[in-house]
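Visitor: Here's a sequence, model it:
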Amino acid sequence: MSKLLEGRVAIVTGAGRGIGRAHALELARHGAKVVVNDFGVSNNGEKTAPSDRQSPAHEVVAEIEAMGGEAVVNGADVADFEQAAALVQQAIETFGGLDILVNNAGFVRDRMLVNATEDEFDAVVRVHLKGHFATLRHAAAYWRAESKQGRQRVARVINTTSGAGLQGSIGQVVYSAAKGGIATMTLVAAAELSRVGVTVNAIAPVAKTRMTEGAFDTSAMALPEDNSPIVAWLASEEAGDVTGRVIEVDGGVITVENAWAHGPSRDAGARWEAEKVGPALRELLAEAPAPEPVYGA
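Guide: Sure thing, here's the model as predicted:
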């Protein structure tokens, strides 16, 4: 086993299957002790049987233990504020602290805008956006308290956004909005937590998973485990100078996303007159780079 993460304690949410499972196994290979969180839901968020001793999370823990690592199962709903707090506390009580939070849990309910329902909006935003917020909020409170006591931890957060959240995706208006929110949350959290030794980054993974299979042709897509080495390095003490970044991972290709940045501008020197807005804005658009096309457009 590698010593990149030796002695560090990690939580990985949504770690029973797919990308989350790959992250948990990769962190363990590098020496991390892992809390394997999985609420036990289907691809569209329907609850399965969390009490099953052969649940995916238990299988991941068994795999980690078989390689000589340490791991425990957690069945929390990460979007439940109290359960998210208990998840963080489990890591602290079981392994003596928390150093790494990998927010990965989520599901999809793809719909075109005109067909999306209020219930689908609430469910998708809840698991992705609130699910990231709740765990990060409680982890941040712990790290802040540790810092105040003179025990500042070299902590790392890796969130999960998506190309859908950065460039948009036809048929995924709600999912795209939630993932876009996660990218912005990453930037703000990175700025706020830098004073207590915490870096916060996000990956935009491209992989063949339950969430992508059936939606389009995934035959040429990367595997879930192709994303995990980037997560392992971002989770390490070596990565202390990298924060507030979004990194797309597509197989062997890693790309630093530029996201929103100020482009060309014009100053009218006073309140704009509506008649003058069109010509000025068209000049600015001609100077600016063309936006990335929306996926599926």
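
Visitor: Only C-alpha atoms from now on, for both contacts and neighbour counts.
Guide: Noted.

Visitor: Could I get the full set of helices for this protein?
Guide: Assigned by DSSP state H, the helices in the chain fall at 18-29, 56-66, 81-95, 118-125, 131-148, 163-166, 173-193, 228-234, 274-287.

Visitor: Test my guess that Y175 contacts G181.
Guide: No - between Y175 and G181 there is no contact under CA atoms under 8 Å: 9.8 Å.

Visitor: Give me the more crowded residue out of these two.
Guide: Y175 (29 against 19; other CA atoms under 10 Å).

Visitor: ok, and the closest non-adjacent residue to the more buried one?
Guide: V124 (6.3 Å; CA to CA, 6 or more residues apart in numbering).

Visitor: Run a quick neighbour tally on A155.
Guide: For A155, using other CA under 10 Å, the count is 26.

Visitor: Next, count neighbours for G278.
Guide: 11.

Visitor: about what we covered before: can I get the helices of the chain in JSON lines with distance to N74?
Guide: Output for the helices of the chain, formatted as JSON lines (distance: least, CA to CA, whole Å):
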{"stretch": "helix 18-29", "distance to N74": "13"}
{"stretch": "helix 56-66", "distance to N74": "8"}
{"stretch": "helix 81-95", "distance to N74": "7"}
{"stretch": "helix 118-125", "distance to N74": "21"}
{"stretch": "helix 131-148", "distance to N74": "13"}
{"stretch": "helix 163-166", "distance to N74": "28"}
{"stretch": "helix 173-193", "distance to N74": "23"}
{"stretch": "helix 228-234", "distance to N74": "20"}
{"stretch": "helix 274-287", "distance to N74": "50"}
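
Visitor: let's see this one next to it:
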Amino acid sequence: MPVVTAVLGDITTEVVDAVVNAANEAMRGGGGVDGAVHRSGGPAVLRDCIARFPNGLATGDAGWTTAGDLPARWIIHTVGPNYHAGQRDRSLLVSCYRRVLKVADEIGARTVAFPLISTGVFGWPRADAIATAIETLAAASTRVDEVRLVAVEEAVHKQIRAALWLRCPPPVGTGTVGSLFEREPTQFGLRGDSYLWRELRARFAHTPLPDHWFTLRTLLTDTIEQVVGEPLVSRESTPWHDKSAAIHVPEFDPGHGMSAGAVHLPWWVHTGVPILLDRYAAQREPDAAPTLAPANSVAFRWPSPLTAELT
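Guide: Below you'll find the model as predicted:
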């Protein structure tokens, strides 16, 4: 199974063994990623396409050519389904990723950079395209060591990263803030809370535990506020079960249901952050509970019986 990462950048500049081109059936260049790859790769790419694929390539299939002037060694072209034209069989999109990896194994490529296939002019819904890519790549049997999912837009990159961290969370070091997130609560407030939990776990995967619980609380609250764009203390007086206090975070939106992408800030105030502080106290200050905060600061309520059940 390859290591899958999310990358913000231009796929034509990725220094990998193979870059993936989202081509059309004619294999003669086009718009979007296809056009960018052909322009950056130069005329050698088109010549090889004509020579190797005189009749084009079928939807869901893949094949390789030279990378021309690109920093990669090969281009692996694949034809994604055209959602706008009625090609909505998800297995065709799955086939694109599987066939690319098979071709990569045939040519000996160990690092491969993918765009989100079919999400451009072909119109495949982005959330499902991201889920399809991650599910297929994470379960693949291949000799490819590293797969990069490359997005040129920051919003798309964040959405890929959030979905990837939910499906394939990175390892965390011992004695780190990330280690406090290893064991998940049995219940989150809303769907987006599980995404935020994994996001924080990944962000703090290698951050050493601070020397004092108050430093940890500040680090956690500052980061949560940065992600959701609202002060966490503004929800301190809101009951933990009040779902009207949800904040929609676009990158956490998997496209499912009314609560898609919703982060429930009262859950973090009354349950999420106290769980993490409680775990910190168990590791670093087993005989002390952080019941007091420095002057002029707002103190979170310490874990209730509900919190204890969730830990």
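
Visitor: What's the TM-score once they're superposed?
Guide: Once superposed, chain against chain, the TM-score is 0.37 (TM-score structural alignment, normalised by the length of the first structure); 161 aligned residues with a CA RMSD of 5.1 Å.

Visitor: I'd assumed A177 was in contact with the residue nearest to Y175 of the first structure.
Guide: No - in terms of CA under 8 Å, V124 of the first structure does not count as a neighbour of A177; the distance is 9.5 Å.

Visitor: Tell me where the stretch 51-200 of the second structure has helices.
Guide: In the stretch 51-200 of the second structure, the segments counted as helices under DSSP state H, counting those that start in this stretch are 90-107, 126-138, 154-167, 191-203.

Visitor: Of those, which is nearest L8 of the second structure?
Guide: helix 154-167 (5.7 Å; CA to CA).

Visitor: what's the angle from that closest one to helix 126-138?
Guide: Interaxial angle of helix 154-167 of the second structure relative to helix 126-138 (axes from the mean of the first three to the mean of the last three CA atoms, to 10 degrees): 50 degrees.

Visitor: could you say what helices and strands helix 154-167 of the second structure packs with?
Guide: strand 3-8, helix 126-138, strand 146-151, helix 191-203 (3 or more CA pairs under 8 Å, 6 or more residues apart in numbering; DSSP states H and E).

Visitor: Show me which residues of it are buried.
Guide: Across helix 154-167 of the second structure, burial judged by 16 or more other CA atoms under 10 Å covers V156, H157, K158, Q159, I160, R161, A162, A163, L164, W165, L166.

Visitor: ok so, going back, any chance of TSV for the helices of the stretch 51-200 of the second structure, columns distance to A6 of the second structure?
Guide: What follows is the helices of the stretch 51-200 of the second structure, written out as TSV (distance: least, CA to CA, whole Å):
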stretch	distance to A6 of the second structure
helix 90-107	16
helix 126-138	10
helix 154-167	5
helix 191-203	13
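
Visitor: Looking at those, spot the one closest to T215 of the second structure.
Guide: Set against T215 of the second structure and scored by CA to CA, these come closest in helix 191-203, at 15.7 Å.

Visitor: Would you check how far apart Q159 of the second structure and F114 of the second structure are?
Guide: Distance of Q159 of the second structure to F114 of the second structure, computed by CA to CA, to the nearest Å: 15 Å.

Visitor: ok, now T221 of the second structure?
Guide: 34 Å.

Visitor: Please say which of V124 and A177 of the first structure ends up with more neighbours.
Guide: Neighbour count, other CA under 10 Å: between V124 of the first structure and A177, V124 has more, with 25 against 20.

Visitor: any idea how far that one lies from I19 of the first structure?
Guide: 18 Å.

Visitor: And E275 of the first structure, by the same measure?
Guide: According to CA to CA, E275 of the first structure stands 51 Å off from I19 of the first structure.

Visitor: Neighbour count: these two, which is higher?
Guide: Legend: neighbour count by other CA under 10 Å for E275 of the first structure and I19, higher for I19 (24 against 8).

Visitor: Could you find the closest non-adjacent residue to A308 of the second structure?
Guide: Nearest to A308 of the second structure is I275, by CA to CA, 6+ apart, at 7.8 Å.

Visitor: again with A139 of the first structure
Guide: Using CA to CA, 6+ apart and skipping residues adjacent in sequence, the residue nearest A139 of the first structure is V88, 6.2 Å away.

Visitor: list the contacts for that neighbour?
Guide: Listed by CA atoms under 8 Å, 6 or more residues apart in numbering, the contact set of V88 of the first structure reads I11, L98, T135, H138, A139.

Visitor: Now render those as TSV, adding distance to A71 of the first structure and neighbour count.
Guide: As requested, those are exported to TSV (distance: CA to CA, whole Å; neighbours: other CA atoms under 10 Å):
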residue	distance to A71 of the first structure	neighbour count
I11	10	30
L98	13	27
T135	18	26
H138	20	19
A139	18	24
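
Visitor: Nearest to M185 of the first structure among these?
Guide: T135 (12.6 Å).

Visitor: The closest one contacts E82, correct?
Guide: No - using CA under 8 Å, T135 of the first structure is not in contact with E82; the gap is 9.6 Å.

Visitor: circling back: deepest in the core, which of the helices of the first structure is it.
Guide: Ranked by mean neighbour count, the helices of the first structure are led by helix 18-29 with a mean of 26 (mean count of other CA atoms under 10 Å).

Visitor: helices and strands around that one, which ones?
Guide: strand 9-12, strand 33-37, helix 56-66, helix 228-234.

Visitor: tally of neighbours for R39 of the second structure?
Guide: R39 of the second structure has 18 neighbours, counted by other CA under 10 Å.

Visitor: same deal with A36 of the second structure?
Guide: By the criterion of other CA under 10 Å, A36 of the second structure has 17 neighbours.

Visitor: What strand or helix carries it?
Guide: helix 32-41 (DSSP states H and E).

Visitor: Which of the residues in that helix are classified as buried?
Guide: Applying 16+ other CA under 10 Å to helix 32-41 of the second structure flags V33, D34, G35, A36, V37, H38, R39, S40, G41 as buried.

Visitor: for it, packing partners?
Guide: Packing partners of helix 32-41 of the second structure (3+ CA pairs under 8 Å, 6+ apart): strand 18-23.

Visitor: so the strand it packs on versus strand 146-151, what angle?
Guide: Using the same axes, to 10 degrees, the inter-axis angle of strand 18-23 of the second structure relative to strand 146-151 is 40 degrees.
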